[in-house]
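Visitor: with the input below, show me the fold.
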Amino acid sequence: MRSDARRVRRALAAGAVALALGLTGCAAGTDYATQTASTLQHGVLEVATAAQAGDLAGAQTKLAALAKLNDAALAKGEIGSDRHAAIESSIVAVRADLTQLQDQAEKERLQQQLRQLQQQQQKPDQKGKGKDKGKGGGEGGDG
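Guide: Reported below is the predicted structural model:
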């Protein structure tokens, strides 16, 4: 589990860096206003915070909201098409990473569930054998 947590943090860090690179230059006012940059950067922080907390579904939701902010900024003329494309590209990469992490987490959850079911299945067999010996007759008799 600890290696999974590390993997999530690494993927999160890589994704945050990719998103940040898409936003690079915004604070200096190169492509867009400081307010727009701040709004988008806040969105990146929300995605990173949710992912780091292990809330991958929440991170996906916040990433979708960030994509909408990016699209709205382009539509309003607050960012240029090049900057929009760079941010969108980063969002796509982070979305793919989050989806992969969600798939891995779901696979691990299902494997754990299977192990638990197998253990439960083995326990009643052992207990059931001992109980049946002392109960002559009872349920399920053929005759």
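Visitor: all contacts plus neighbour counts: C-alpha atoms, from now on.
Guide: OK.
Visitor: how far away is the residue nearest in space to the middle of the chain from K129?
Guide: By CA atoms, centre = their mean, the chain has its centre lying nearest to L56, at 2.3 Å. Distance, L56 to K129, by CA to CA, to the nearest Å: 44 Å.
Visitor: how about R83?
Guide: Distance from R83 to K129, by CA to CA: 70 Å.
Visitor: look at these two and report which has more neighbours.
Guide: Neighbour totals were compared for R83 and K129, and R83 leads with 20 against 10 (other CA atoms under 10 Å).
Visitor: so the more buried one touches L23, yeah?
Guide: Yes: using CA atoms under 8 Å, R83 is in contact with L23, at 7.4 Å.
Visitor: so who does A75 touch?
Guide: The contact partners of A75, by CA atoms under 8 Å, 6 or more residues apart in numbering, come to none.
Visitor: biggest helix in the chain by residues?
Guide: helix 81-133 (DSSP state H).
Visitor: return the distance of that one from the chain's centre.
Guide: Chain-centre distance of helix 81-133: 12 Å, with CA atoms, centre = their mean, to the nearest Å.
Visitor: now show me the structure for the sequence below, then we'll compare the two:
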Amino acid sequence: MDTPGVWARVRAFTRGERDAHTLYAYRRAGTQIHPMLDAAERRRFELLVSGTGPFAVKRHVGLELAFAWNAFALQTLGDKMLEADEAANPGTAGFVPPVAFDQVQGYDEQVQRWLGFASQAADDPEFDVPASTLPATLPRWSRWSRVPDRTWTP
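Guide: Sure, this is the predicted structure:
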């Protein structure tokens, strides 16, 4: 993401939008999910080819897959929301409405936790789910209808 220009900053300021610099940093950090998910899926495929069904895998392998997929889903939700805002409002790319910022940050803050759990499960056959982990809590859903009217541009 290029640094927003002066006019983008002025537009964003007049609309009450927040700088998405932090969210872009989360996006970059979350790219580590892809190799981890690929490795977990390769392991799952190898088990499938060997005739091991999904209910016969070792507990830690199942946990690794579940945790990696949780991280992937949260990362994807945050990334797609940022992309949607950029596409809908290219004039303020690099800034997002507060409601969108809070929603994306809520997803992004959980990605590293799930990646950590997936990594632990992959490396430790004795790893078990921390009691406070499940059920997973999603960030409170914000009503997008509260986003200010974006048809007006200064």
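Visitor: and the TM-score between them?
Guide: Put the two chains on top of each other and the TM-score (TM-score structural alignment, normalised by the length of structure 1) is 0.37; 73 aligned residues with a CA RMSD of 3.7 Å.
Visitor: tell me which residues of the longest helix along structure 2 come out buried.
Guide: Criterion DSSP H: the longest helix present in structure 2 is helix 59-88. For helix 59-88 of structure 2, a neighbour-count test (16 or more other CA atoms under 10 Å) marks 60-72, 74-76, 78-79, 81-82, 85-86 as buried.
Visitor: next: stretch 47-58 of structure 1.
Guide: Across stretch 47-58 of structure 1, burial judged by 16+ other CA under 10 Å covers 47-52, 54, 56, 58.
Visitor: in helices, which of the residues you listed appear?
Guide: Short answer: the buried residues of stretch 47-58 of structure 1 in helices (DSSP H) are 47-52, 56, 58.
Visitor: between the residues you listed, which is nearest K123 of structure 1?
Guide: Nearest to K123 of structure 1, judged by CA to CA, of those is L56 at 34.6 Å.
Visitor: show me what contacts that closest one?
Guide: 50, 98, 101-102.
Visitor: repeat that with 7 Å
Guide: Listed by CA atoms under 7 Å, 6 or more residues apart in numbering, the contact partners of L56 of structure 1 are 50, 98, 102.
Visitor: that one and S81 of structure 1, how far apart?
Guide: 29 Å.
Visitor: equivalent analysis for K131 of structure 1, please.
Guide: 74 Å.
Visitor: more crowded one of the two?
Guide: Legend: neighbour count by other CA under 10 Å for K131 of structure 1 and S81, higher for S81 (15 against 10).
Visitor: so which strand or helix has the nearest residue to the more buried one once chain neighbours are set aside?
Guide: Counting by CA to CA, 6 or more residues apart in numbering, S81 of structure 1 lies nearest to L74, which is 6.7 Å off, once chain neighbours are set aside. Element membership for L74 of structure 1, per DSSP states H and E: helix 56-75.
Visitor: list the buried residues in that helix.
Guide: Within helix 56-75 of structure 1, the residues scored as buried using 16+ other CA under 10 Å are 56, 58-67, 69-71, 73-74.
Visitor: that helix: how far from the chain's middle?
Guide: With CA atoms, centre = their mean, you get 14 Å for helix 56-75 of structure 1.
Visitor: report the angle between it and helix 81-133.
Guide: If you take axes from the mean of the first three to the mean of the last three CA atoms, to 10 degrees, helix 56-75 of structure 1 sits at 160 degrees to helix 81-133.
Visitor: what's the angle from the helix or strand G106 of structure 2 falls within to helix 59-88?
Guide: Assigned by DSSP H and E, G106 of structure 2 belongs to helix 98-123. Here helix 98-123 of structure 2 runs at an angle of 160 degrees relative to helix 59-88 (the same axes, to 10 degrees).
Visitor: helix 98-123 of structure 2 - contacts with which helices or strands?
Guide: helix 59-88 (3 or more CA pairs under 7 Å, 6 or more residues apart in numbering; DSSP states H and E).
Visitor: next secondary structure after the helix it packs on?
Guide: Remark: after helix 59-88 of structure 2, the chain's next helix or strand is strand 95-96, criterion DSSP H and E.
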